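Peer 1: Here is my input, please return the structure:
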Amino acid sequence: MTTTPAGTNGALAPFERFMATVRRACGTPEGRVILRQALTDNLENPWQLYTVLLPAGGIPIRDDTPEHLRQQAEHPFLLAAVLYAVHDAPNPRRTDNRPLTIPTPKPAQTWENIGWSLARATHTGMRRETATGALSHLCALEYDDLIRELPATISMLRSGGAPVRWAVLARDLTRYQRWPADVRIDWARSYTTPATSKENTK
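Peer 2: Model (predicted):
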């Protein structure tokens, strides 16, 4: 059974548990390779992901999700999982970084979203114009286009050292399927509001 880390924001609890599942799945060389390869394949044939994610803890969609909508509901989780595997999952083959010693990340906050990551990127070398342009581009997209464009943005963020909160990303992608306008506003708020202001209002 997957437990929720202490201090977890309630809205993020199922997504934090899912990312714990993903970390377990990436804890073997085979699992990490399967997850990384799925991004290369653009999630077009994701059946192998289920062979590593389901035994590690599963994908937390609602039990009453109609069968014909299950894959659609699972897609945001799969995308967050493979992006994490590519950009942040430690290599389990390294003798100095075994899975059992990997610390659990600090619980995220809902405002630590893509807008927040892009704002952080401006402090690690990204030009403000570039970050603003990236946010504007993403917010102009519908879900199907967003998921095609998002991997490039995540790669840009992580290569520049900006953090990505994977549980928040998974939550926002699930929301983007139904309430994209709300997610866009959240991203814009986090991009334009200094992190210290949000921290002081918790």
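Peer 1: CA atoms for contacts and neighbours, from now on please.
Peer 2: Noted.
Peer 1: what's around Leu146, how many residues?
Peer 2: For Leu146, the count of nearby residues is 16 (other Cα atoms under 10 Å).
Peer 1: That one reaches Leu138, doesn't it?
Peer 2: Yes: in this structure Leu146 lies within contact range of Leu138 using Cα atoms under 8 Å: 6.3 Å.
Peer 1: Between these two, which contacts overlap?
Peer 2: In terms of Cα atoms under 8 Å, 6 or more residues apart in numbering, Leu146 and Leu138 are not both contacted by any residue.
Peer 1: for comparison, sequence B:
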Amino acid sequence: MFGTLTMEAGIIRVLLVDDHAIARNGVSLMLGTAADICVGAQAASFDDATECIASEQFDVALIDIAMPGKSGLQLLQALRLARPGMGLMILSHYSEEIYGLRAFSLGASGYLSKDVSADVLVQAVRKVASGGKYVSPAMAGQLAMVLAQGPVGAHENLSERELQVFQRLAAGQSLVQIGAALNLRPNTVTSYRARILKKMKMACNAELTRYALELGML
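Peer 2: Next up, the predicted model:
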């Protein structure tokens, strides 16, 4: 947890969760362009964020997906249970096409990629703080496609843990490295790998890597 601000009437208080200080500072500066928004606290991890909400009230949480330990999606689920009325928005370098559907299914109120402009970010925060959902044109098209024909993208069929293993396999990590990072035994990672290949209808790690590259996941 990195500092707090006193709540003021009419001000949207934001909890900013990202393990990179540079990213947090950049987003904070972007939000600082709006007089009605303030970053009430910053957190670098799942534990930091849960500590923040235990002692303070926030209107919106901006959450990165890729963090050490528990992921932003796991934090999203935890915050949705702990603070049902809080607006929860993913702000990630992963595009909406990759994680958008999963994030919304877990309770997100919005999803933005980190290359978004300050104006769009401010607009999205305001909408989510008012109880609405921010859906970009790209995300709206994806949601419409799902309603019409079911999930898009082979990775959408993976569980949260399978998705974590998939990302590391695609990045070229060994079974031992993945096990150490996710606190899993190598033979457990092997089982996950087999399930991932089956669900995604692929034959080897190289195909996983190619898929991840094509979707911009690496």
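Peer 1: Got a TM-score for the pair?
Peer 2: Once superposed, chain against chain, the TM-score is 0.27 (TM-score structural alignment, normalised by the length of structure 1); 101 aligned residues with a Cα RMSD of 6.2 Å.
Peer 1: For structure 1, which segments count as helices?
Peer 2: For structure 1, the helices defined by DSSP state H occupy 13-25, 29-40, 47-56, 70-87, 114-121, 128-139, 143-159, 166-176, 180-192, 195-200.
Peer 1: mind listing the strands for structure 2?
Peer 2: For structure 2, the strands defined by DSSP state E cover 12-17, 37-43, 60-63, 87-92, 110-113.
Peer 1: is it possible to export those to TSV including mean neighbour count?
Peer 2: Formatted as TSV, the strands of structure 2 follow (neighbours: other Cα atoms under 10 Å):
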stretch	mean neighbour count
strand 12-17	25
strand 37-43	23
strand 60-63	28
strand 87-92	26
strand 110-113	24
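Peer 1: want to throw these into a markdown table with distance to Leu81 of structure 2?
Peer 2: Putting the strands of structure 2 into a markdown table (distance: least, Cα to Cα, whole Å) gives the following:
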| stretch | distance to Leu81 of structure 2 |
| --- | --- |
| strand 12-17 | 16 |
| strand 37-43 | 18 |
| strand 60-63 | 13 |
| strand 87-92 | 11 |
| strand 110-113 | 17 |
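Peer 1: For the longest helix along structure 2, which helices and strands make contact with it?
Peer 2: The longest helix of structure 2 (DSSP H) is helix 186-200. Applying 3 or more Cα pairs under 8 Å, 6 or more residues apart in numbering; DSSP states H and E, one finds that helix 186-200 of structure 2 contacts helix 160-170, helix 175-182.
Peer 1: Check the gap between Gln72 of structure 1 and Glu149 of structure 1 for me.
Peer 2: 18 Å (Cα to Cα, to the nearest Å).
Peer 1: What degree of burial does the nearest residue to Ala56 of structure 1 once chain neighbours are set aside show, as a neighbour count?
Peer 2: Spatial nearest neighbour of Ala56 of structure 1, excluding adjacent residues (Cα to Cα, 6 or more residues apart in numbering): Thr21 at 5.4 Å. By other Cα under 10 Å, 23 other residues sit near Thr21 of structure 1.
Peer 1: Quick check: Thr21 of structure 1 touching Tyr50?
Peer 2: No: Thr21 of structure 1 lies out of contact with Tyr50 (Cα under 8 Å); the separation is 11.7 Å.
Peer 1: circling back: pipe the helices and strands packed on helix 186-200 of structure 2 into TSV and attach mean neighbour count per row.
Peer 2: Shown next, in TSV, are those (neighbours: other Cα under 10 Å):
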stretch	mean neighbour count
helix 160-170	18
helix 175-182	16
